[in-house]
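Novice: Using only what follows, build the 3D model:
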Amino acid sequence: MRGTLVDRYRARLEDSLARYDVSLPWWLPTCTTVMNATGVIAALAQRHALFPPAPIALAGLLILVRFMFWPVTGNLIPPVLGAIAVLIGVPILLTDPVTPDFAPVLLVLLATEVAAIASLTLAITVTCLSIAELIVAQVWNGLSGYPVYIVAVLLGLSGGVTLRWYHRALNAERGKQDAAREQAILAERQRIAREVHDVVAHSLSITLLHLTGARHGLQQDRDIDEAVEALTEAERVGRAAMADIRRTVGLLASTSSGTRPLPGIDDVAGLVERTRAAGLDVRYEQDGDLSVVGASAGLGLYRIAQESLANIAKHAPTASGRVRLRVDAEGTTLTIRNTLPGGAAAATASGSGIAGMTARATQLGADLRAGPSGGYWVVEVAVPGPPQRKADTDTRQEVTP
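Specialist: Alright, predicted model coming up:
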């Protein structure tokens, strides 16, 4: 029950603070209220006027009544009204000065409070009026130690302003962190979406090629063995795609999705071979030592090759293509080109594949070029990288039908 009451009090007070665009913690105004009430009671006790009908007791009630505004209305008292109540009540208390006097402490707390929650103009005005009241009290009633009280009021103003700007800077920093976190989440979602898109697009394209081959084998050639072989290969590609999707989606989970590594640069050759086995006329060429290519660059290049081959299978299944991977002292270059049937360029350019490949290339710090060139559709991405570790490495591998 106690926790519930405290939670309700905290929520109500924070809501009231938010209406004034004040981001101070709830306990700070609570402590200020307690300190003000303590100061009023102490000042009245010094003057032996805790209760009416003593005239000075009415000044204490005037100061305390501002703290009843929030419990009654649910809203904080406007800073101007609160300041007026204190600026009227304290001079009445100072008509009967004592040593030491708690009444000037109320002016110190007022300067701090107004500076923390109100405008700087109002805070300076309240501070000047407070200092003027202290000077008048010293001149008329002989207030002892008034220079110390004046310095304390100025320090209260400085502390309130510092507190206000500190919380503004803290809120700004929190806003930046929230924005950065949202951008990081969005970037991660986009990365996983690209992974899923690449896997699904390529796998479906290859599966459709196998299914088309199976249908032709049954309809035209009546070759059941050929159809079964094509269907078996389509099943294998589908299962591999499901494994890749589970592994990619598993990146979102807190538990491991498996120990199978993500594809890399060494898997490009197998990717081309599987695509060629599905009926696409594509060749693979390799120059250089692939071992110098990093894992992130290898995965990015693999996905770009995967998306490019999927686009060929989707938009130009009868075209012939070539995948060339070159690693030299300047970096790694992947080139995919295919003959360009009529209309294929427009169809390829209208999809989301190029945007995804461009995003991957940007992440790798690479340059990507995609478009028609001399009767071919060419996708070329150049990843800058360290020089080869083996200067005499010059291996070439070519896979032909």
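Novice: Only C-alpha atoms from now on, for both contacts and neighbour counts.
Specialist: Noted.
Novice: mind listing the helices for this protein?
Specialist: Using DSSP state H, the helices of the chain run over 2-19, 27-46, 55-64, 69-73, 79-94, 103-117, 120-141, 146-216, 224-249, 268-277, 295-315, 344-349, 353-363.
Novice: Quick one, which of these gets closest to residue 260.
Specialist: helix 224-249 (8.2 Å; Cα to Cα).
Novice: other SSEs contacting the closest one?
Specialist: With contacts defined as 3 or more Cα pairs under 8 Å, 6 or more residues apart in numbering; DSSP states H and E, helix 224-249 has these neighbours: helix 146-216.
Novice: and the helix it packs on with helix 120-141, angle?
Specialist: Between helix 146-216 and helix 120-141, the angle comes out at 160 degrees (axes from the mean of the first three to the mean of the last three Cα atoms, to 10 degrees).
Novice: to compare against the first, here's another:
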Amino acid sequence: MTGFTTNAGAGLWRRIERAGGDYPPLYPAVILSSSVVVTLVSTAQRFPFDQIWWVVAALALAALTLVMDLTLPPTSYACFGIIASSVCFLMIPTPTDAAPLQLVLMTAIAAAMYPLLTGIAVTVVCIAVIVWFGAVGGLDSPALYALGVACGWLIGYMMLIQKRLADNRARVLAERADRAAGDERRRIAREIHDVIAHSLSITMLNVTGARRVLEQDRDVEEALDALADAERQGRQAMTEIRTIVHVLGTAGPAGTTSPSPGADDLVRLVEDYRKAGVDIDFTLAGDVTELSRPVGAALYRIAQESLANVVKHSAGKRASVSVSVSDAVALTVENPAAQGRPRHCDGTGIEGMTQRAALLGGTLHASHRAGTWTVRATLPARSIADGVPV
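Specialist: Sure thing, here's the model as predicted:
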């Protein structure tokens, strides 16, 4: 029995929620309860029911309207059902009549839930009913009731405006959240792309070098050195990937990750590619240790992606890398490209590098000219906001 009562109560609450449309369920609950109370008070005021049929008609129309509210989607026809019920009550004049309060409630509902013209139409009909019964039906203080109807419309319309403002704000916040999620996905994609591209490029070069040494020179020691470098790169890539996963909140205990590489690691990056067999002419002018962390991380990632592209696309495994630090940071990476046609790529790496530079207020340009592929990046010595994720 208790379960049946609970289910019935939950079902009634769901119906009340539906009756309120997009408004909080407390709103329709209060309005429907107030309507029931006004109907009962209006009925009690007409006791001992000298004209019983008007009372019966009023109660029937009020009950029908309540059933419509609880069973059908919100509709303006319910308002006119209550207006008809109020007319039946007003056919039996009584001092200090509560029946016109139904008209006040219906006007507020119409203004809050339905289009503007519908709300105005309901308001005009309610005022017309009050004026008519005030003139010929014996209704006391019709001006006061008409003022109540006007106030009801104003309150309902203010609620409608407030709801629209809240909906607009919710939509703006949802759009901001979507943009932030999209930016974060792109940032993570850039990080994973750079880590994997760099690691696989060096690993494959080392493995290829080890195979050739074993096939041609039978130099086991040199092959083991190349394989050790490949293993180190793989472990480093796994560590960086774990760092990214930890940022996402799904990694293991704190302390198992390492900081992201920065400008201080440029020399190590170049040496890794040199060990893997890439001939790199590296020049550094200025002190990279003075760079802010976001700028240093972006500089490292752009150089890393550019060198990975050298391995994947260059006509010869050689490149020149120059870094200049002054009021701004300039990075230039050049490598041979196939003569007569631009280097083919899917654009993912270039787009990622361009986004990194733009986030810090810098620029990046990639070009193919006279058999040389060139990437030039210019970054501010300090980022627009040192907290910008790169």
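Novice: Give me the TM-score for this pair.
Specialist: Scored against TM-score structural alignment, normalised by the length of the second structure, the superposed chains reach a TM-score of 0.90; 378 aligned residues with a Cα RMSD of 2.3 Å.
Novice: still on that earlier bit, single out the most deeply packed of the helices of the first structure.
Specialist: Sort the helices of the first structure by mean neighbour count, taking mean count of other Cα atoms under 10 Å, and helix 103-117 sits at the top with a mean of 25.
Novice: Where does it end up in the second structure?
Specialist: Under TM-score structural alignment, the alignment places helix 103-117 of the first structure onto residues 99-113 of the second structure.
Novice: Might you report the residue contacts of residue 206 of the second structure?
Specialist: For residue 206 of the second structure, the contacting residues are 226-227, 229-230, 275-277, by Cα atoms under 8 Å, 6 or more residues apart in numbering.
Novice: Which of those are retained in the first structure?
Specialist: Checking those against the first structure (both residues aligned by TM-score structural alignment, their matches' Cα atoms under 8 Å), the contacts still present are 226-227, 229-230, 276-277.
Novice: sorry, back to before: now, among the contacts of residue 206 of the second structure, which is nearest to residue 73 of the second structure?
Specialist: Closest to residue 73 of the second structure out of these is residue 230 (66.8 Å), distances taken as Cα to Cα.
Novice: quick revisit: would you mind pulling the contact partners of the match of helix 103-117 of the first structure?
Specialist: For stretch 99-113 of the second structure, contacts defined as Cα under 8 Å, 6+ apart pick out 21, 31, 35, 38-39, 42, 76, 79, 82-83, 86, 89-90, 118-120, 122-123, 126, 130, 145, 148-160.
Novice: Stretch 177-194 of the first structure now?
Specialist: If you take Cα under 8 Å, 6+ apart as the criterion, stretch 177-194 of the first structure is touched by 248-249, 356.
Novice: is it possible to export the residues you listed to CSV including distance to residue 267 of the first structure?
Specialist: Output for the contacts of stretch 177-194 of the first structure, formatted as CSV (distance: Cα to Cα, whole Å):
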residue, distance to residue 267 of the first structure
248, 17
249, 21
356, 20
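Novice: Can you give me the distance of residue 198 of the first structure to residue 353 of the first structure?
Specialist: As for residue 198 of the first structure, its distance to residue 353 of the first structure is 8 Å (criterion: Cα to Cα, to the nearest Å).
Novice: which residues are common contacts for the two?
Specialist: In contact with both residue 198 of the first structure and residue 353: residue 307, using Cα under 8 Å, 6+ apart.
Novice: measure the residue mapped onto residue 93 of the first structure from the second structure to residue 151 of the second structure for me?
Specialist: Using TM-score structural alignment, the equivalent of residue 93 of the first structure in the second structure is residue 89. Per Cα to Cα, residue 89 of the second structure is found 22 Å from residue 151 of the second structure.
Novice: do residue 340 of the second structure as well
Specialist: Separation of residue 340 of the second structure from residue 151 of the second structure (Cα to Cα): 80 Å.
Novice: again with residue 281 of the second structure
Specialist: For residue 281 of the second structure, the distance to residue 151 of the second structure - Cα to Cα - is 81 Å.
Novice: and if you look at residue 60 of the second structure?
Specialist: For residue 60 of the second structure, the distance to residue 151 of the second structure - Cα to Cα - is 28 Å.
Novice: With distance to residue 398 of the first structure as added columns, please give the helices of the first structure in TSV.
Specialist: TSV is the format used below for the helices of the first structure (distance: least, Cα to Cα, whole Å):
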stretch	distance to residue 398 of the first structure
helix 2-19	69
helix 27-46	74
helix 55-64	91
helix 69-73	82
helix 79-94	81
helix 103-117	74
helix 120-141	76
helix 146-216	21
helix 224-249	23
helix 268-277	9
helix 295-315	16
helix 344-349	26
helix 353-363	25
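Novice: can you tell which of those is closest to residue 396 of the first structure?
Specialist: helix 268-277 (11.9 Å).
Novice: Now do the closest one: which elements does it pack against?
Specialist: Looks like helix 268-277 of the first structure contacts strand 281-287, helix 295-315 (3+ Cα pairs under 8 Å, 6+ apart).
Novice: cutoff 10 Å now
Specialist: On a contact count with 3 or more Cα pairs under 10 Å, 6 or more residues apart in numbering; DSSP states H and E, helix 268-277 of the first structure meets helix 146-216, helix 224-249, strand 281-287, helix 295-315, strand 320-328, strand 396-399.
Novice: To residue 262 of the first structure, which of these lies closest?
Specialist: For residue 262 of the first structure, the closest of these is helix 295-315, at 7.2 Å, according to Cα to Cα.
Novice: corresponding residues in the second structure for the closest one?
Specialist: Going by TM-score structural alignment: helix 295-315 of the first structure matches residues 293-313.
Novice: mean shift of the matching stretch relative to the first structure?
Specialist: Superposed on the first structure, stretch 293-313 of the second structure shows a mean distance to its aligned partners of 0.9 Å (mean Cα distance after the TM-score superposition for the first structure).
Novice: how about residue 285 of the first structure, what's its partner in the second structure?
Specialist: Structural alignment (TM-score structural alignment) places residue 285 of the first structure against residue 283 in the second structure.
Novice: Burial check on its match, number of neighbours?
Specialist: By the criterion of other Cα atoms under 10 Å, residue 283 of the second structure has 12 neighbours.
Novice: ok, it touching residue 325?
Specialist: No - here residue 283 of the second structure lies out of contact with residue 325, judged by Cα atoms under 10 Å, at a distance of 11.3 Å.
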